[in-house]
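Student: A structural model of the following input is requested.
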Amino acid sequence: MNFYQDKPIIPQRVKRAYMCYIWIACAVWFETIVSMLPLDSDARQFIFMLLWIPVVLSILGATLMALTYSVKEWREWPLLVMMAVLVVMAVIFLALDVRGMGSSDINIGWYVAGSAILILLSLTRYITRLRSA
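Tutor: As a prediction, this is how the structure comes out:
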């Protein structure tokens, strides 16, 4: 008797997409926490040079993977919502941080809220999919 024949199989692309979104959200939280620490400018620059450059490169790769997997697995609705949240976070970053429009408190609020949405959707959907599988 085969016990595994009736259980749905979670595709590896969906698992990877969820993990990419979790990584992006955790990296954004790391950046906001480090920027809020009471450090002098030399220590903050050292932390950013040592840790943030590799993290940014991994975020770029994770973003491309997550967006690609979200488009491929379009029937998985949380991936589409997380893709939209990620695009909104990128637009907010370009509009508020790069152009200097808005205060830093608003920017941090948007990043924390967007990251929380990404993590909550990823974890809840991923855990419920694992339990049903």
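Student: Please make it C-alpha for all contacts and neighbour counts, starting now.
Tutor: Fine.
Student: Ends of stretch 68-80, what's the gap?
Tutor: 11 Å (Cα to Cα, to the nearest Å).
Student: all helices in this protein, in order from the N-terminus.
Tutor: 12-36, 41-47, 53-72, 77-92, 104-132 (DSSP state H).
Student: Off-centre distance for the second one?
Tutor: Distance, stretch centre to chain centre, for helix 41-47: 24 Å (Cα atoms, centre = their mean, to the nearest Å).
Student: Run through who's touching that helix.
Tutor: V34, S35 (Cα atoms under 8 Å, 6 or more residues apart in numbering).
Student: Next, the structure of the following sequence, for comparison with the previous one:
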Amino acid sequence: MDNPDASEDESYIARRYADGIPITVISDTLTPEETGPWRGQTTIVPRARAMDAVADLRKRDGETLVFGSRTLWTDLLAHGLVDVLYLMIGPKIVAGDHRTFKGVPPTGLYLLDARRLEDSEIVLLTYTVAATS
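Tutor: Next up, the predicted model:
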């Protein structure tokens, strides 16, 4: 499990998975058999129930982290279910033709931090999401 080439952040995440951190996957196609070694700690939620499931997770656990799904976090932003947004932006995002937040109503984002990830072309931007009334 210990990888000497892994960063401190990567090692932390690997330890959390190994410790059995609960995983919720929003998918209409994934099956339990496809969750591999994390089957026992994974809950699959259909997309139609995604907003309710995430709202329940936030109430129960207080903190929820979403990895990689532009479609999901766009919906979460639109439903007011995001407090902090971490954007990892690389050359393909900057030079691409996809709107990252298509369909999201105007949202007040306030920059908390900006840094370049070591030995990469990736920039990490951290925003807090303003409460809407």
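Student: And the TM-score between these chains?
Tutor: The TM-score (TM-score structural alignment, normalised by the length of structure 1) is 0.25; 63 aligned residues with a Cα RMSD of 5.3 Å.
Student: Tabulate the helices of structure 1 in TSV, adding columns for mean neighbour count.
Tutor: TSV is the format used below for the helices of structure 1 (neighbours: other Cα atoms under 10 Å):
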stretch	mean neighbour count
helix 12-36	18
helix 41-47	12
helix 53-72	16
helix 77-92	17
helix 104-132	16
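Student: For I22 of structure 1, see how far away the residue nearest to L121 of structure 1 when sequence neighbours are not counted is.
Tutor: Of all residues not flanking L121 of structure 1 in the chain, P78 sits nearest, at 6.4 Å (Cα to Cα, 6 or more residues apart in numbering). Applying Cα to Cα, the value for P78 of structure 1 to I22 of structure 1 is 13 Å.
Student: So for the two, which residues contact both of them?
Tutor: Common neighbours of P78 of structure 1 and I22 (Cα under 8 Å, 6+ apart) are S122.
Student: show me the contacts for the residue lying closest to I44 of structure 2 once chain neighbours are set aside.
Tutor: Among residues not flanking I44 of structure 2 along the chain, V25 sits closest, at 4.9 Å (Cα to Cα, 6+ apart). The neighbourhood of V25 of structure 2, defined by Cα under 8 Å, 6+ apart, consists of T42, T43, I44, V45.
Student: go with 7 Å
Tutor: T43, I44, V45 (Cα atoms under 7 Å, 6 or more residues apart in numbering).
Student: State the next helix or strand along the chain beyond whichever strand or helix holds S11 of structure 2.
Tutor: Using DSSP states H and E, S11 of structure 2 sits in helix 8-18. Downstream of helix 8-18 of structure 2, the first helix or strand assigned by DSSP H and E is strand 23-26.
Student: got the buried residues for that next one?
Tutor: Neighbour-count burial for strand 23-26 of structure 2 flags I23, T24, I26 (criterion: 16 or more other Cα atoms under 10 Å).
Student: what's the answer for stretch 86-97 of structure 2, then?
Tutor: Y86, M88.
Student: Stretch 72-81 of structure 2 now?
Tutor: Those would be L72, W73, T74, D75, L76, L77, A78, L81, for stretch 72-81 of structure 2 by 16+ other Cα under 10 Å.
Student: L80 of structure 1 contacts K72, doesn't it?
Tutor: No. Counting by Cα atoms under 7 Å, L80 of structure 1 stays clear of K72, with 10.3 Å between them.
Student: which residue packs closest to L87 of structure 2, ignoring adjacent ones?
Tutor: L125 (5.1 Å).
Student: All good on my end, thank you.
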